[in-house]
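> sequence plus the predicted model coming up.
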Amino acid sequence: MKPYDVWLMWVEFPDHPGVGKVRPVVVTEVGDDGVSGVIVKVTGNINWNEPGDIVLADWQQAGLLKPSLVRCGQRYEFLPGDLYKWFGSLSNSDAAKVADGLELTSDSLPYKRTR
C-alpha cells in the first residue's frame, strides 16, 4: 500500500464510538511497518464544502463507483488488517489536490477509534 491508494475500510463515527460503516478511504500516511497509518474518508456526498473537502475529478480511475469527495479534515488511524479491499489509486491531479487539502487541514489530528 502507498499514499493515495483507495481502499475499503470500516470507519467509526467519532460522535458514536463503536458505531460506523464500511466506506472507501484514501491512504495518506503509511507507518514504518507498512500495514498501519492514516487515512481520510471518501463520501458520495459531493456537496460538502468545508476546508479540505476535495471533489475527485477522476473518481472512476480510482476504482470508485460514483462521483466522490475526499474529506481531508477527517483523518483516522488504521491498523494491520483494517483495510479490506484495494480499489485503485488517485490520479496524479487528484492526488495533488488531496495533498493541498491535507496541508490546509494539517492541524486535524487522526481519530483513534475505540474498537
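Great, that's in hand.

> CA only for contacts and neighbour counts going forward, please
Noted.

> which residue ranges form the strands in this protein?
Secondary structure of the chain (DSSP state E): strands at 5-13, 16-30, 37-43, 53-55, 69-78, 83-89.

> centre-most residue in this protein?
By Cα atoms, centre = their mean, the mean C-alpha position of the chain lies nearest to Val40, the distance being 2.6 Å.

> is it correct that that one is in contact with Tyr76?
Yes - the pair Val40 and Tyr76 qualifies as a contact (Cα atoms under 8 Å) at a distance of 6.2 Å.

> next up, a second structure to put side by side with the first:
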Amino acid sequence: MQPRPWQIWKVWFPFRENPSAGKYRPVVIKEVTEDNCVVIYITSQVEKTHFPDFMLIHNWDEAGLTKASAIRYRRMLKIPIDQLENYMGTLSPYDRIELQMKYLK
C-alpha cells in the first residue's frame, strides 16, 4: 500500500533524549515524496493537550486508533517509506482541517 497524506501508520520513533532508543507509535503522514515521507508524532497522553504543540484528535476511533490520542505537531520526522510498519487508518476531514488551519500554517 502506498502511503498518502493524512493516513496513520505505526513507525519506530526515536526518543528525543536518546535517539538510539525509541518505540513503535502511531504517526500521521504529512507529506510523501518518491522514497521518503514526513510523519508527525501521535501520543495517547491526552492529559497534556494544554501543551502548546498538542492537538486532540477528535475522531480518534474513526482514524483507526485504539484510544483517545493527540498529535504533537512540532515533532516531525523524515523517514524512508519502507520504515512504515502498519497502516492503521486516516484522519477524519474535521481533524485534517483543524491540523492544517491551526497548526501547519
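Arrived safely, thanks for sending. All values derive from a computational prediction rather than experimental measurement.

> one step back: measure the closest residue to the residue nearest to the centre of the first structure other than its chain neighbours to Gly52 of the first structure for me?
With sequence-adjacent residues excluded and distances taken as Cα to Cα, 6 or more residues apart in numbering, Val40 of the first structure is closest to Arg75, at 4.6 Å. The gap separating Arg75 of the first structure from Gly52 of the first structure is 11 Å, by Cα to Cα, to the nearest Å.

> that older thread, ok, the residue nearest to the centre of the first structure - contacts?
With contacts defined as Cα atoms under 8 Å, 6 or more residues apart in numbering, the neighbours of Val40 of the first structure are Val25, Val26, Val27, Thr28, Val70, Arg71, Cys72, Gly73, Gln74, Arg75, Tyr76.

> now with 6 Å, please.
Val25, Val26, Cys72, Gln74, Arg75 (Cα atoms under 6 Å, 6 or more residues apart in numbering).

> now those as a markdown table including distance to Asp82 of the first structure and neighbour count?
Output for the contacts of Val40 of the first structure, formatted as a markdown table (distance: Cα to Cα, whole Å; neighbours: other Cα atoms under 10 Å):
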| residue | distance to Asp82 of the first structure | neighbour count |
| --- | --- | --- |
| Val25 | 11 | 27 |
| Val26 | 13 | 29 |
| Cys72 | 19 | 27 |
| Gln74 | 17 | 19 |
| Arg75 | 14 | 22 |
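
> tell me the one of those nearest Leu104 of the first structure?
Nearest to Leu104 of the first structure, judged by Cα to Cα, of these is Cys72 at 8.5 Å.

> the spatially closest residue to that closest one that is not a sequence neighbour: neighbour count?
Spatial nearest neighbour of Cys72 of the first structure, excluding adjacent residues (Cα to Cα, 6+ apart): Gly52 at 4.9 Å. Per other Cα atoms under 10 Å, the neighbour tally for Gly52 of the first structure reads 23.

> right, I'll leave it there.
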